[in-house]
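J.: Pasting a predicted model and its sequence here:
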Amino acid sequence: MSEESGRRNLRMPSDDEMFAVVVEHNGGNHVRVRCQDGENRMGRIPGRMKYRTWINEGDVVLVEPWAWQDEKANIEWRYSEQDAEQLRTEGHIK
């Protein structure tokens, strides 16, 4: 992070990933997300993130939709509030 600009290098989506916002926590390791393409999907929090990264409603996350069931997706990354604000400022998300 450069001190004068305050900009951080953030993880950006690859070809099969997209930004999403968590709209509902369904318990366990499932959340409902509203994806960048306008679809609502059931997001699955993988075990590597389940107890280490807390995901709440309103969080901006990076998801990878399943190839065989488009209505479901894996949560790949959660952005902090500062990172989400930077993504909004740079025009990556609304």
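T.: Received the coordinates, thanks.

J.: Could you use CA atoms for every contact and neighbour count after this?
T.: Fine.

J.: Ignoring the adjacent residues along the chain, who's closest to residue 84?
T.: Nearest residue to residue 84, sequence neighbours excluded (CA to CA, 6 or more residues apart in numbering): residue 60, at 6.2 Å.

J.: second one coming, line it up with the first:
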Amino acid sequence: MSDNDDGGRRNLRMPEDDEVFATVTNMLGANRVRVRCSDGVERTARIPGKMQKRVWIREDDVVLVEPWDWQDEKADITWRYDKQDADQLREEGHI
């Protein structure tokens, strides 16, 4: 039995009112990525300054994005899930 095996579900950050799940499809450079959102829309998402050096985002990562009010094809990334958290979200049917 490993130290990390608590045998249970971890409490994960869930989307707030204006956030949606998304999967990173490709890196565009200049702190921008292309994401496919759970509402079916492909958006260009911006990696905010507070995440740029601390959180590394790669293709196929599951993230939370907040679509812009005034331009629906753009969004800001608010959270990145690590691989095991993304797997848990898939198992529970959220994404």
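T.: Good, I have the coordinates. It should be emphasised that the depicted structure is a prediction, and the values quoted were computed from it without experimental measurement.

J.: Hmm, the residue nearest to residue 84 of structure 1 is touching residue 20, no?
T.: Yes. At 5.8 Å, residue 60 of structure 1 counts as touching residue 20 under the criterion of CA atoms under 8 Å.

J.: Quickly find the element holding the spatially most central residue of structure 1.
T.: Among the residues of structure 1, the one closest to the centroid is residue 61, at 1.0 Å (CA atoms, centre = their mean). Secondary structure from DSSP states H and E places residue 61 of structure 1 in strand 60-65.

J.: With structure 2 overlaid, report how far that strand is off on average.
T.: Taken over the aligned residues, the distance from strand 60-65 of structure 1 to structure 2 averages 0.2 Å (mean CA distance after the TM-score superposition for structure 1).

J.: Map residue 64 of structure 1 onto structure 2.
T.: The pairwise alignment with structure 2 assigns residue 64 of structure 1 to residue 66, based on TM-score structural alignment.

J.: returning to what we had before: and for the residue nearest to residue 84 of structure 1, the neighbour number?
T.: 26 (other CA atoms under 10 Å).

J.: contacting residues for it?
T.: If a contact means CA atoms under 8 Å, 6 or more residues apart in numbering, then residue 60 of structure 1 has 19, 20, 21, 22, 78, 79, 80, 84 as its contacts.

J.: Narrow those residues to just the buried residues.
T.: 19, 20, 21, 22, 78, 79, 84 (16 or more other CA atoms under 10 Å).

J.: Isn't the fifth one up against residue 62?
T.: The reference is to residue 78 of structure 1. Yes. Using CA under 8 Å, residue 78 of structure 1 makes contact with residue 62 at a distance of 6.4 Å.
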